[in-house]
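J.: sharing a model prediction with you, sequence too.
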Amino acid sequence: MKDKNNRKIEYLRLSITDRCNLRCYYCMGENDIEFLPKNEILTPDEIKEIVEVFADLGVTKIRITGGEPLVRKNFQEIVEKIASVPNITEINLTTNGIELEKYLPFLKNIGINSINISLDTLKNDLYKKITGCGDLQKVLNAIKTALELKINKIKLNIVIIKGQNDSEIMDFVELSEKFPIDIRFIELMPIGAGKDYKGVSNEELIEYISKHKKLIKINERLGSGPAIYYHVENAKGNIGFINPISHNFCELCNRVRITPEGFLKLCLHSKDGINLKDIIRNKKNKYDLKDTITNAIYFKPLKHKMDKDDDGTFDTRFMNRIGG
């Protein structure tokens, strides 16, 4: 399945809830968040139906996201249904890690391919400040258990914010040296509450890290995403940089997204897309769904417009609603 710019779409990011058990200040902040009514969110069977169609169209990789996916009570049922779909070769998870430890045996057994854990600080007090209410020890315990269970791939996603956690850059780098964990620095995106904070470009991070460690660039592509990876000599893990702001990587985009209420998003930052839930609940057949998805993806935008003024095409909702 290709779009009009000849990009092969093989990766689906599937948000299964807009709810979260944290209130990170650059995501939701202290805003009064109104969550979707439960009857508006896709059911496990509806999720499976959508995944089956995407698999028929050539998608092989699914990433389960939120909100925080592990707060959904039927999380395991959803994963089992996705895993039962032929031709889906990868199931990945992005989580904040708070509820992760108890699900790790299940995820190991079902063959999870990778787990991305959002973790912006290793300091207890700062973690509570950033997340609003989180317990850092729960996340660290989950990481320790994941390593003990030899989960296939463990990645930490870190957003560096000036004046907050920018003193911990080398602490995260050292984690990649000690453990088989990939550390990924993601530039702060000006979405939702993130507009109120100043991030650090990955160019600045690479320059800073290079003063302390010799970074060896990995030229082969690792994984399905846009991260550019480096390695420190004798390290057990890698260091990745995801640059949505400083270096537009949209020409390599191979993904689309489904929001919790079943809206097919063609770009994270764009309003463009189509409501798949309406097609399913109106009892149209699978071929209608397949044709709708194929036609929508053909017109996937060439690139995001975060570096330009809002022309009315931006999705201005908070990240928990758009399945970042």
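T.: Received the coordinates, thanks.

J.: hey, let's count contacts and neighbours off CA atoms from now on
T.: OK.

J.: and L222, how far is that from G240?
T.: According to C-alpha to C-alpha, to the nearest Å, L222 stands 9 Å off from G240.

J.: actually, R23.
T.: From R23 across to G240, the span is 25 Å (C-alpha to C-alpha).

J.: more neighbours: these two, which one.
T.: G240 (24 against 19; other C-alpha atoms under 10 Å).

J.: which helix or strand contains the more buried one?
T.: Using DSSP states H and E, G240 maps to strand 239-242.

J.: chain center to the next helix or strand after that strand: distance?
T.: Using DSSP H and E, the helix or strand that follows strand 239-242 towards the C-terminus is strand 255-258. Distance of strand 255-258 from its chain centroid, counting by C-alpha atoms, centre = their mean, to the nearest Å, is 11 Å.

J.: name the helices or strands packed onto strand 255-258?
T.: Judged by 3 or more C-alpha pairs under 8 Å, 6 or more residues apart in numbering; DSSP states H and E, strand 255-258 is in contact with strand 11-15, strand 263-265.

J.: quick one on the thing from earlier: for L222 and G240, list the residues in contact with both.
T.: Y229 (C-alpha atoms under 8 Å, 6 or more residues apart in numbering).

J.: quick revisit: looking at the helices and strands packed on strand 255-258, which is buried most?
T.: Counting by mean count of other C-alpha atoms under 10 Å, strand 11-15 has the highest mean neighbour count of those, with a mean of 25.

J.: comparison target, given below:
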Amino acid sequence: MIDSYGRNIDYIRISVTDRCNLRCIYCMPEDGVALADHRDVLSYEEIEKICRILVRLGVKKVKLTGGEPLVRKDLKELVKQLKRIEGLEEITLTSNGVLLKEFIGPLVQAGISGVNVSLDTLSSGVFREITRRDVLEQVMEGIEEALKYPDISLKVNCVPLGIPGQEIQKLADLARENRIHVRFIEMMPIGYGKQYRCLTQDEIMKQLTEAYGIMYPVCETLGNGPACYYKPEKFRGSIGFISAVSHKFCSECNRVRLTSQGFLKTCLQYDTGRDLRRLLRAGATDEELQEEMSKAILEKPREHHFADPKIQEEDGRMMWQIGG
């Protein structure tokens, strides 16, 4: 799938649920949110059908997200279904890690090839402040369990909020002794995230360079997206940065998103795309679905304008509705 700006779209992030077992301050209110009716959420069969058509069009990589994807029942069954699609090269998962210890084994057996764990601090007090839950120990047990599978790519994603005690260097230290890629992700100004000013990539680089010395750029490809990676001396893993606002990478964007309710979303900022659930449930043929997906890709916006205060976000969906 080549869009109108010459970008090859070969990667889709699929949200399987808007439900989550944490209440992170930059994502959800403390009391939770009004969740989608189960009938409005795509079935595994519908997701598999959409993926088959997208793979026919050129998608090669799928990441399953939420909400928290592991709260959806029998996620391994979806992985098995997707694994059978000829031409789909990679299925990965983004999780908050709370349930990872229980499910990583069955997911690996089903065909998962990589896991990203969202973890913003190693301080139990700050973790409780950010997530409004006291489950850091379970997350760390999930990471330890995932490390038992040497063929699985393991990444830890941190949103550096600048909160006292967040201690991002301690997170970076996870990559020193372990085959973990620790990535620092710039806050996207969507929903509750607009209230926070994250530390910038340059600020974090300065901190880590002072701590570790020279940060050597990593030339090999370590993921599906735009992260840039560095490796201090004697590190088993690496340090990555995803800075979508301050270091804009729209010209290299290779992804689209599918919400849990079946909207094919072609840009994080804008309400552009197609309601595939409506088409599916209205009886659209594979050919009709493929045509609408192709049109949506061609209409993919050139770039976001999150940094421009004159241009407001046009999509009212929150991140738990879009998919992380």
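T.: Nice, I can see it. From a predicted model like this one, the values you see are computed outputs, not experimental measurements.

J.: on that earlier part again, identify the residues contacting the strand holding G240 of the first structure?
T.: Residues contacting strand 239-242 of the first structure (C-alpha under 8 Å, 6+ apart): 173, 176, 182-187, 202, 226-231.

J.: quick check, L154 of the second structure in a strand?
T.: Yes: counting by DSSP: H, G, I helix; E, B strand; the rest coil, L154 of the second structure is found in a strand.

J.: show me what contacts it?
T.: When contacts are counted by C-alpha under 8 Å, 6+ apart, L154 of the second structure touches 114-117, 146-147, 179-181.

J.: which one in the first structure is aligned with it?
T.: Matched to the first structure by TM-score structural alignment, L154 of the second structure sits across from I154.

J.: quick check: the gap between that match and D311 of the first structure.
T.: For I154 of the first structure, the distance to D311 of the first structure equals 38 Å [C-alpha to C-alpha].

J.: so who does Y11 of the first structure touch?
T.: Per C-alpha under 8 Å, 6+ apart, neighbours of Y11 of the first structure: 59-63, 224, 254-256.

J.: ignore what I typed, I meant H231 of the first structure.
T.: Neighbour list for H231 of the first structure: 215-218, 237-239 [criterion: C-alpha under 8 Å, 6+ apart].

J.: so which of those residues is the most crowded?
T.: Counting neighbours by other C-alpha under 10 Å, the top entry in the contacts of H231 of the first structure is I239, with 29 neighbours.

J.: now that residue: how far from G225 of the first structure?
T.: Distance, I239 of the first structure to G225 of the first structure, using C-alpha to C-alpha: 14 Å.

J.: sorry, back to before: could you dump the contacts of L154 of the second structure into TSV and include secondary structure and neighbour count?
T.: Shown next, in TSV, are the contacts of L154 of the second structure (DSSP: H, G, I helix; E, B strand; the rest coil; neighbours: other C-alpha atoms under 10 Å):
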residue	secondary structure	neighbour count
G114	strand	21
V115	strand	25
N116	strand	23
V117	strand	22
A146	helix	23
L147	coil	16
R179	coil	18
I180	strand	23
H181	strand	26
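
J.: and of these, the nearest to Q195 of the second structure?
T.: Comparing the contacts of L154 of the second structure against Q195 of the second structure with C-alpha to C-alpha places V117 closest, at 23.2 Å.

J.: can you give me the strands for the second structure?
T.: 11-15, 61-65, 90-95, 114-118, 153-158, 180-185, 216-217, 228-231, 238-242, 255-258, 263-265, 273-275 (DSSP state E).

J.: closest to I104 of the second structure out of those strands?
T.: strand 114-118 (8.8 Å).

J.: pretty sure C158 of the second structure contacts T121?
T.: Yes: in this structure C158 of the second structure lies within contact range of T121 using C-alpha atoms under 8 Å: 7.5 Å.

J.: more crowded one of these two?
T.: More neighbours surround T121 than the other of C158 of the second structure and T121, with 24 against 21 (other C-alpha under 10 Å).

J.: how many residues are close by the closest residue to that one other than its chain neighbours?
T.: Excluding the flanking residues, the one nearest T121 of the second structure by C-alpha to C-alpha, 6 or more residues apart in numbering is Q166, at 5.2 Å. Look at Q166 of the second structure: counted by other C-alpha under 10 Å, it has 20 neighbours.

J.: could you do C250 of the first structure as well?
T.: Neighbour count for C250 of the first structure, taken as other C-alpha under 10 Å: 15.
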